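*Asks:* Fold the following.
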Amino acid sequence: MSQENMKFEEMGLRNEVLKGIKEMGFVSPSPVQSQAIPIALQGDDLIAQAQTGTGKTAAFAIPILNQIEKNREIEALVITPTRELAMQISDEVFKLGKFLRIKTVCVYGGQSIRRQCELLENNPQVLVATPGRLLDHLKNDRIPNFSPKVVVLDESDEMLDMGFLDDVEEIFSYLPSNRQTLLFSATMPEQIQKLAHKILDKPKYVKITPANITNTDITQKCYVINEGHRDEAIVRLMDVFTPQKSIIFTSTKKEADALAERLVEAKYKAGALHGDMDQRARMDSIRAFKANKVNILVATDVAARGLDISDVSHVFNYHIPLNPESYVHRIGRTGRAGKKGMAITLITPLEFKELKRIQDEVKHSLELEELPVYEVSHNELVQKILKTKIADEAMDIYNELMDKHDETNSALKLISYILKEGTKSKIGPNQQEINRLQEQEKKPKQDYNSRRREGGNSRFGSQRDSHSRGFRGNSRGGRRY
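*Replies:* Here you go, the predicted structure:
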């Protein structure tokens, strides 16, 4: 039987581990689990490339638990970049090891060192840690007899992005050479490959590509907008789709704060989540989101990595992600646990090529659509008018209208103006313009250049130039280029 079709019961796992798997509700292994678990059980070092949300925590937790001997020292170490992810991994290992009575300890910065030392003295079998705090413990000899048999590096590329790679290399100078090392990463940049070469011994490889994990339960949409209309487009989409719970991914921390503030001003329950927030503020945002005190989380990739929230109905990409891996990681926050989800990406005409690269990689067609028009119902309009604060200059306009019309006519004209201008306004190009821009994008550059040489005012050339001016804006403004 191939590994892809292997069941948990056929992997040679201990009964207590199988009971823990069943208790967690796992029915059959995910692709990364079916490929990685047998390799890890054999004792081989492993490099596994897989996105967040593919079940990789269990892919390393299950083989770790299967070989736990419950000695009086730490048997396994998991290093992960963020506090949130460390806590989630510790919780999942604890639950999977329920019938083995496994003790886990989670250590990270911002927590009492004395309290962590007390927990470490309680003879845990599994230690989950962030790099900075772990290195601090090791340098100060706070972990006696530290010789883990298995070491896991989780979200390795994220540790690179967060500047932890030097700490990770130093941590490995404290670890035994006869260990088993498992490295998990969503992407494999050159620096991670060099690190793997240093710390792993003849590793086996597993790669779960985006094409393997694109979820058919997720409806994927792309809306074409002008660069300066991103905030307005997000508010429009919230009005149109009324998502139960959604995450909006931004490229920068500044964008996350500004957009969350804009949504709050628009009377939405929104909160921000990014790396510049202190630990308490980040945890408050996550708890509020999980408890439905806010139902829109505006987050950067770093902050949202590892979030385990199963009831997200919509994911929004404020900008098109920089690579296919990020796209798959982001949209994987919805459509979980058998539920349907929707992923929406905002894109400008100048980003069509970036979108094509993502489509080619994930093997999924992403149709470009015009932003939907939101039509306010009469009842909604009445409620909005009643809740509107009266502006200082409103009385001047009212008096001027009364000089020219009676009260009834003035009110009807005002309502008609709102209906025409305020409830059915267009954002971005229409579908006909989008289709034309797509066709122009497909034409070879030499065809465009030859047309310009033949006549600068050709129909094709003039259309392309006029639309480039019309939709360009400052396409890279606000992005992290």
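*Asks:* When you work out contacts or count neighbours from here on, use the C-alpha atoms and nothing else.
*Replies:* Fine.
*Asks:* Can you tell me which residue is spatially central in this structure?
*Replies:* Nearest to the geometric centre of the chain sits Arg330, at 3.4 Å (C-alpha atoms, centre = their mean).
*Asks:* elements contacting whichever strand or helix holds that one?
*Replies:* Element membership of Arg330, judged by DSSP states H and E, is helix 324-331. Under the contact criterion of 3 or more C-alpha pairs under 8 Å, 6 or more residues apart in numbering; DSSP states H and E, helix 324-331 touches helix 210-213, helix 352-362.
*Asks:* Packing partners of whichever helix or strand comes after the last one?
*Replies:* Per DSSP H and E, the first helix or strand lying C-terminal to helix 352-362 is strand 368-370. Strand 368-370 makes packing contacts with strand 218-224, helix 431-442 when contacts are defined by 3+ C-alpha pairs under 8 Å, 6+ apart.
*Asks:* what do you get if the cut-off is 7 Å, keeping everything else the same?
*Replies:* strand 218-224 (3 or more C-alpha pairs under 7 Å, 6 or more residues apart in numbering; DSSP states H and E).
*Asks:* Measure how far the strand it packs on is from the centre of its chain, please.
*Replies:* 16 Å (C-alpha atoms, centre = their mean, to the nearest Å).
*Asks:* same check, this time on stretch 308-319
*Replies:* Distance, centroid of stretch 308-319 to centroid of chain: 7 Å (C-alpha atoms, centre = their mean).
*Asks:* So which bits of it are buried?
*Replies:* For stretch 308-319, a neighbour-count test (16 or more other C-alpha atoms under 10 Å) marks Asp308, Asp311, Val312, Ser313, His314, Val315, Phe316, Asn317, Tyr318, His319 as buried.
*Asks:* can you pull out the helices in the stretch 51-200 of the chain?
*Replies:* 56-66, 83-96, 113-120, 131-139, 156-161, 165-172, 190-199 (DSSP state H, counting those that start in this stretch).
*Asks:* Tell me which of those helices is the most buried.
*Replies:* Mean neighbour count, computed with mean count of other C-alpha atoms under 10 Å, is highest for helix 56-66 among the helices of the stretch 51-200 of the chain, reaching a mean of 23.
*Asks:* relative orientation of that one and helix 83-96 in degrees?
*Replies:* 50 degrees (axes from the mean of the first three to the mean of the last three C-alpha atoms, to 10 degrees).
*Asks:* One more, so I can put them side by side:
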Amino acid sequence: MSASNSSPTFADLGVAVEICEALAASGITRTFAIQELTLPLALDGTDLIGQARTGMGKTLGFGVPLLDRVFDSADVEELDGTPRALVIVPTRELAVQVGEDLERAATKIPVRLTTIYGGRPYEEQIAALKEGVDVVVGTPGRLIDLYNRGELQLDRVSILVLDEADEMLDLGFLPDIEKVLRALSHQHQTMLFSATMPGPIITLARSFLTKPVHIRAEEVDAAQTHSSTRQVIFQAHRMDKAAVTARLLQAEGRGRTIVFTRTKRTAAEVANELASRGFAVAAVHGDMGQPAREKSLTAFRQGTVDILVATDVAARGIDIDDVTHVINYQTPDDPMTYVHRIGRTGRAGNSGTAVTLVGYDELAKWQAINDELKLDLPEPPKWFSTSPEFSEALGIPDSAGPNVGPAKKALGGVAVHGTRPNRGRQQRR
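*Replies:* The predicted structure is shown next:
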């Protein structure tokens, strides 16, 4: 991740030398816009709402001041093994990613971090808390479980962060967030960060923040999608989508790629289909156990596979700068999901391509996204896997075929349980 040479350094903005040295060891010295704008306020303990596009440095925008204040701030109680900072995120994958980013920034300071999320044994997380921890990163459900059991102390938390706050304050997570807020009745700093902050969410947020400053790292009327991401949208027949995707994956310059689906079943099926055509592919979806999901994500990060087929559970948890292509195999359900999906490419100054395959039955859904984001493409062209316009638009060579090699096995591409009815057939025992 790199920032402009004209941007101030973290040291310029008063960040502790030890944290600056740890960041420099990872090649990070200068700030992104959201970091430059939020750091002076966050370091001072101000409540804030930070808004910047996906991939523009939000994690360090809250993570660096959080670590700095826990490490050495007069208004944060001396560390005693109970949490001083709590970061809440919507998904397990994002919890892991944020935890890793904070660990890297904290390598030279005596601040202990732990990451807590579902799908892992309670025992190891309880053991970490008993051993003593200063910063906790976690998902709402598991955090509340451990709090209710008396294993997670929140009465000394000085800093609360909601990452992807728009989702955290939506109906699904709100009851758990309200429980956390009730536990944090004492004075503390609260920071909310997200790529999108709809008006109703901001109104709700202001009800539990103290004189918050709302910071946007771009103009108020700026487009919600990256200018560095080229968007290609066309109508594709449902029966042709697999062939379209196979050819698309042979486009010139195609590197690491994420294929998004709406359903768990489709994710597993698409992963299996692409693997059968010879592609190195892994899947991440909600019917996989946490160890299997982590195995797929690790393989993708390390380059063992270069294609990840994912449901939206992964859209907010993959922080990899060099994803060249995102493919919306199924049209997202709403505009904000579209923004978050395609925000996986074109990150941190890199360029990227986001391709959306609009099924004939998905046109109304696409038109709602188009209208909200002002994309000026209400009726995308109809292209097939054999259409010359398709190949020309995406740089697909004439040599691209339906397969690229012998069939492989997809990581996580097993059939999803409970999705096919038995239709009355007698099952063999």
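*Asks:* who's in contact with the alignment partner in structure 2 of Glu9 of structure 1?
*Replies:* Matched to structure 2 by TM-score structural alignment, Glu9 of structure 1 sits across from Ala11. Contact analysis of Ala11 of structure 2 by C-alpha atoms under 7 Å, 6 or more residues apart in numbering lists Val17, Cys20.
*Asks:* Ala11 of structure 2 in helix, strand or coil?
*Replies:* When classified by DSSP: H, G, I helix; E, B strand; the rest coil, Ala11 of structure 2 comes out as coil.
*Asks:* And it, how far from Leu37 of structure 2?
*Replies:* Counting by C-alpha to C-alpha, to the nearest Å, the gap from Ala11 of structure 2 to Leu37 of structure 2 is 14 Å.
*Asks:* One more: Lys365 of structure 2?
*Replies:* 36 Å.
*Asks:* cool, and Pro83 of structure 2?
*Replies:* Taken as C-alpha to C-alpha, the span from Pro83 of structure 2 to Leu37 of structure 2 is 27 Å.
*Asks:* what about Ala242 of structure 2, which SS state?
*Replies:* helix.
*Asks:* Number of residues surrounding the aligned residue in structure 1 for it?
*Replies:* Correspondence of Ala242 of structure 2 to structure 1, assessed by TM-score structural alignment: Asp231. Around Asp231 of structure 1 there are 17 other residues, counting by other C-alpha atoms under 10 Å.
*Asks:* tell me the contacts of Asp231 of structure 1?
*Replies:* Contacts of Asp231 of structure 1 by C-alpha under 7 Å, 6+ apart are Leu259.
*Asks:* just Arg84 of structure 2 next, same as before
*Replies:* Per C-alpha under 7 Å, 6+ apart, neighbours of Arg84 of structure 2: Val70, Asp134, Val135, Arg156, Val157, Ser158, Ile159.
*Asks:* which one in structure 1 is aligned with it?
*Replies:* Checking with TM-score structural alignment, Arg84 of structure 2 has Glu75 as its match.
*Asks:* Spatially, what comes nearest to its match if we skip its sequence neighbours?
*Replies:* Pro148 (4.4 Å; C-alpha to C-alpha, 6 or more residues apart in numbering).
*Asks:* Mind telling me what the one you found corresponds to in structure 2?
*Replies:* Aligned partner of Pro148 of structure 1 by TM-score structural alignment: Val157.
*Asks:* what's the neighbour count on its match?
*Replies:* Neighbours of Val157 of structure 2 under the rule other C-alpha under 10 Å: 24.
*Asks:* and what of Gly118 of structure 2?
*Replies:* 16.
*Asks:* Surely it is in contact with Arg142?
*Replies:* Yes. The criterion here is C-alpha atoms under 7 Å, and Gly118 of structure 2 meets it with Arg142 at 5.6 Å.
*Asks:* In structure 2, what range does stretch 269-285 of structure 1 match?
*Replies:* With TM-score structural alignment applied, stretch 269-285 of structure 1 matches the range 280-296 in structure 2.
*Asks:* Show me what the residue nearest to the centre of structure 1 aligns to in structure 2.
*Replies:* By TM-score structural alignment, Arg330 of structure 1 lines up with Arg341.
*Asks:* Look up the closest residue to that match, ignoring the ones flanking it.
*Replies:* Per C-alpha to C-alpha, 6+ apart, closest to Arg341 of structure 2 is Ala315, 5.4 Å.
*Asks:* one step back: so Pro83 and Leu37 of structure 2 - more neighbours on which side?
*Replies:* Taking neighbours as other C-alpha under 10 Å, Pro83 of structure 2 and Leu37 compare with Pro83 leading, 25 against 17.
*Asks:* show me what contacts the more buried one?
*Replies:* Residues counted as contacts of Pro83 of structure 2 (C-alpha under 7 Å, 6+ apart) are Val133, Asp134, Val135, Val136, Gln153, Leu154, Arg156, Val157.
*Asks:* Assign Val259 of structure 2 to one of the three secondary structure states.
*Replies:* Assignment for Val259 of structure 2 (three-state DSSP): strand.
*Asks:* gap between it and Val270 of structure 2?
*Replies:* 9 Å.
*Asks:* Likewise for Leu249 of structure 2?
*Replies:* 13 Å.
*Asks:* residues in structure 1 aligned with the host helix or strand of Gln35 of structure 2?
*Replies:* Assessed by DSSP H and E, Gln35 of structure 2 sits inside helix 33-43. Mapped onto structure 1 using TM-score structural alignment, helix 33-43 of structure 2 spans residues 31-41.
*Asks:* about what we covered before: please tell me how far the match of Arg84 of structure 2 sits from Asp465 of structure 1.
*Replies:* For Glu75 of structure 1, the distance to Asp465 of structure 1 - C-alpha to C-alpha - is 64 Å.
*Asks:* and if you look at Ser147 of structure 1?
*Replies:* Taken as C-alpha to C-alpha, the span from Ser147 of structure 1 to Asp465 of structure 1 is 65 Å.
*Asks:* So those two - more neighbours on which side?
*Replies:* Ser147 (19 against 11).
*Asks:* Thought Leu175 was touching the more buried one, still the case?
*Replies:* Yes. If you go by C-alpha under 7 Å, Ser147 of structure 1 and Leu175 touch, sitting 6.3 Å apart.
*Asks:* Residue in structure 2 paired with Asn317 of structure 1?
*Replies:* By TM-score structural alignment, Asn317 of structure 1 lines up with Asn328.
*Asks:* Tell me who's in contact with the aligned residue in structure 1 for Val270 of structure 2.
*Replies:* Alignment note: Val270 of structure 2 maps to Leu259 in structure 1; criterion TM-score structural alignment. Listed by C-alpha under 7 Å, 6+ apart, the contact set of Leu259 of structure 1 reads Asp231.
*Asks:* secondary structure element for Leu259 of structure 1?
*Replies:* Going by DSSP H and E, Leu259 of structure 1 is in helix 253-265.
*Asks:* Thanks a lot, catch you later.
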